[in-house]
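K.L.:
Could you look at this predicted model? Sequence included:
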Amino acid sequence: MILSQVDTVQDISKEDFLKKYFIPQRPVLIKGYARKWKDFDKWNLDYIYSQVGEQEVGLYDNKPADPNKATNEPVTHMRFKDYITLIKKQPSDYRIFFYIITDHLPELLKNFSYPDLGFKYFKRIPTLFFGGSEARVLMHYDVDLGDLLHFQFEGKKRVLLFPPDQSAFLYKVPLSVHTVYNIDYENPDYQEFPALQYAQGYEIFMEHGDALFMPSGYWHFNRYLEAGFSVTLRSFPSGPKRLLKMLNEVFIIRYTDKIMRKIWKKKWVQRKQEKAYQKSQEALKEYLK
């Protein structure tokens, strides 16, 4: 992988953000951006613990999804408080995925404000993500194709970002929003995945209060280096082409894959993995001509 440093700023105006990053669709890290929030001191695991009551949450781990089950099915469930206690106490790869604040913890909506950066937020689904110090998230892009403003809290996190035009080198799985399961992005094997060494992207290390702008369709891999959590604010898909692509991803490609996975199970997953490898090998040959 060819990894560059992402642009990093301490603050940014709406005009500069739109001109330099949003319109050209370039990522940027804004250090400590959440410190602008009036209740910034509440964005920690202790405060979340005090608010969740007796909620139970679904947990995911680092293992590939079971081909005999739905891809979004949790591996186990746990009381939210017990989960927070666990990840604070010891290393864990358990993580919480796509916890919608408006549905489960609306009180948190009072503790932040949507940054005025010139684009429209989809305010129905501000989401939380949690991870233990060994948790990682498979390389993927978001199916709704929104632009993302991703805030990190508590522990540090490593993020890899790749533009959509790098898909061919990342071993993208057909009819899916993720890459093949067996790539280790912390120690990539270029013998097994030779195209990956030509993928051009960014490496970012996030700390408490940092915000990362991830443009629509960007691939991202997240590795929690310490127990922590994040908040993602997303925009509506901008422009008719992106909207049509999003509808195709959500209602045609996604459900076609679900049906085929239900029918063929492990055979379907294996076939897609093989096809991903084949396509990236073809892209590599073309690139090296």
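P.N.:
That came in fine, so what should we check first?
K.L.:
okay, CA-based contacts and neighbour counts for the rest of this
P.N.:
Will do.
K.L.:
tell me the contacts of the nearest residue to Asp61 once chain neighbours are set aside?
P.N.:
Take Asp61 and drop its neighbours on the chain: the residue closest to it by Cα to Cα, 6 or more residues apart in numbering is Tyr94, 4.7 Å away. Tyr94 makes contact with Leu59, Tyr60, Asp61, Asn62, Ile87, Gly131, Gly132, Glu134, Ala135 under the criterion Cα atoms under 8 Å, 6 or more residues apart in numbering.
K.L.:
this is the comparison structure:
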Amino acid sequence: MSVNLQDIPRRKNLTPEAFQKEFFRPQKPVVLEGLMANWPAYSKWNLDYMRRVAGDKDVPLYDDRPVQHEDGFNEPHARMKMADYIDLLKRGPTRYRIFLWNILKEVPDLQKDFDFPELGIKLMKGLPMLFFGGEDSYTFMHYDIDLANIFHFHFDGEKECILFPQTENRLLYKIPHSLITHESIDFSNPDYRLWPALKHVNGYKTSLNHGDAVYIPEGYWHYMRYITPGISMSLRGIPRNPRNLCKAIYNIAVMRYFDNAMRRLKGQKWIDWKNEQAISKTDRYLREFYRKSA
């Protein structure tokens, strides 16, 4: 397991008042057990059910290949019918994942299977998103473009989750003008010879099983790895911190368009430069970190 990671606390029957006091206001993650025990989705949602209700849908697929300059923002690497994709998941390990699949747009009836938790956060009811992954598939360490408060619900399998707050940015080999860290890092088992700054980063970890929900505070970095094939759903609320809200607006209105323009203008040189900057900036900060610690 990775560096300096403490277990995310797990709580059952958490009241809105306790959630606000212990986790939301201090912006700390928590695994909420039993939050969806009364949902129809708790007993219904598995790969076979999704194949039955959405098998004819054309779905976008993503894998863990490094970013290339010709890739658009969140452009899929492949597409296939949901039924064929679920068959692929069941045959064995695959790197292909589905992410940010809008339930309301694709299969509106699925909304009847879940509720929006009453924990004192106003959630965006038009943006429930589904995620699917095969055994050992994973997301790069990233944070969401809108820096949302996220409730991430997991179904039908086991999933590893690693989180870092934004305070750890300078130790994470963050790619400039992007939402990811250097893609060569394996956060499940990092090589400290190549990534020495990670020895000093502090974060959180947990395993999510069917029925678990993790609260991911606004702007937190997250890495997800599917131990087994599975399904997840995220419900999100806008950031409350004014600084994070301004950063979200910048990311959506400026950053992503600037990055795409530079890809078109400079091609792969832009991607290579960003990867080099992630290492050089972190190395400079690490030298200063060691100097101050001496």
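P.N.:
Arrived safely, thanks for sending. Keep in mind the model is a prediction, meaning the values are calculated, not measured.
K.L.:
How alike are these chains, TM-score-wise?
P.N.:
After superposition, the two chains reach a TM-score (TM-score structural alignment, normalised by the length of structure 1) of 0.97; 289 aligned residues with a Cα RMSD of 1.2 Å.
K.L.:
all helices of the stretch 51-200 of structure 2, in order?
P.N.:
82-91, 103-106 (DSSP state H, counting those that start in this stretch).
K.L.:
Please tell me how far Arg261 of structure 1 sits from Leu175 of structure 1.
P.N.:
Distance, Arg261 of structure 1 to Leu175 of structure 1, using Cα to Cα, to the nearest Å: 11 Å.
K.L.:
returning to that earlier point: buried among the contacts of Tyr94 of structure 1? Need that as a selection in ChimeraX.
P.N.:
Burial among these is assessed by 16 or more other Cα atoms under 10 Å; the matching ChimeraX selection reads:
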select :59,60,61,87,131,132,134,135
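K.L.:
and of the contacts of Tyr94 of structure 1, the nearest to Gly201 of structure 1?
P.N.:
Ala135 (21.4 Å; Cα to Cα).
K.L.:
didn't the closest one look like it was pressed against Asp93?
P.N.:
Yes - between Ala135 of structure 1 and Asp93 there is a contact under Cα atoms under 8 Å: 3.9 Å.
K.L.:
Need the overlap of contacts for those two.
P.N.:
Asp61, Asn62.
K.L.:
picking that back up, buried deepest among the helices of the stretch 51-200 of structure 2, which one?
P.N.:
helix 82-91 (a mean of 18; mean count of other Cα atoms under 10 Å).
K.L.:
Just tell me the aligned range of it in structure 1.
P.N.:
Under TM-score structural alignment, helix 82-91 of structure 2 corresponds to residues 80-89 of structure 1.
K.L.:
cool, and stretch 110-118 of structure 2?
P.N.:
Using TM-score structural alignment, stretch 110-118 of structure 2 pairs with 108-116 in structure 1.
K.L.:
now do the same end-to-end measure for that stretch.
P.N.:
19 Å.
K.L.:
same deal with stretch 77-86 of structure 2?
P.N.:
End to end - Cα to Cα - stretch 77-86 of structure 2 spans 17 Å.
K.L.:
Next: stretch 56-63 of structure 2.
P.N.:
Termini of stretch 56-63 of structure 2 sit 21 Å apart (Cα to Cα).
K.L.:
Mind listing residues that contact it?
P.N.:
By Cα under 8 Å, 6+ apart, stretch 56-63 of structure 2 touches 76-83, 95-99, 106, 137.
K.L.:
now with 6 Å?
P.N.:
Contact partners of stretch 56-63 of structure 2, identified using Cα atoms under 6 Å, 6 or more residues apart in numbering, comprise Pro76, His77, Ala78, Arg79, Met80, Lys81, Met82, Arg95, Tyr96, Arg97, Ile98.
K.L.:
Could you report the distance from the closest residue to the third one other than its chain neighbours to Met80 of structure 2?
P.N.:
Spelled out, that is Ala78 of structure 2. Distances taken as Cα to Cα, 6+ apart place Leu61 nearest to Ala78 of structure 2, at 5.0 Å, with adjacent residues excluded. Distance, Leu61 of structure 2 to Met80 of structure 2, by Cα to Cα: 8 Å.
K.L.:
Repeat that for Asn275 of structure 2.
P.N.:
From Asn275 of structure 2 to Met80 of structure 2 the distance is 31 Å (Cα to Cα).
K.L.:
Give me the more crowded residue out of the two.
P.N.:
Between Asn275 of structure 2 and Met80, counting by other Cα atoms under 10 Å, Asn275 is the more crowded of the two (19 against 13).
K.L.:
what do we get in structure 1 for the more buried one?
P.N.:
Residue pairing (TM-score structural alignment): Asn275 of structure 2 is matched to Gln273 of structure 1.
K.L.:
List the contacts of its match.
P.N.:
Per Cα under 6 Å, 6+ apart, neighbours of Gln273 of structure 1: Val180.
K.L.:
tell me which element it is part of?
P.N.:
Element membership for Gln273 of structure 1, per DSSP states H and E: helix 266-287.
K.L.:
That helix against structure 2, how far on average?
P.N.:
Helix 266-287 of structure 1: mean distance to aligned residues in structure 2 after superposition is 0.9 Å, counting by mean Cα distance after the TM-score superposition for structure 1.
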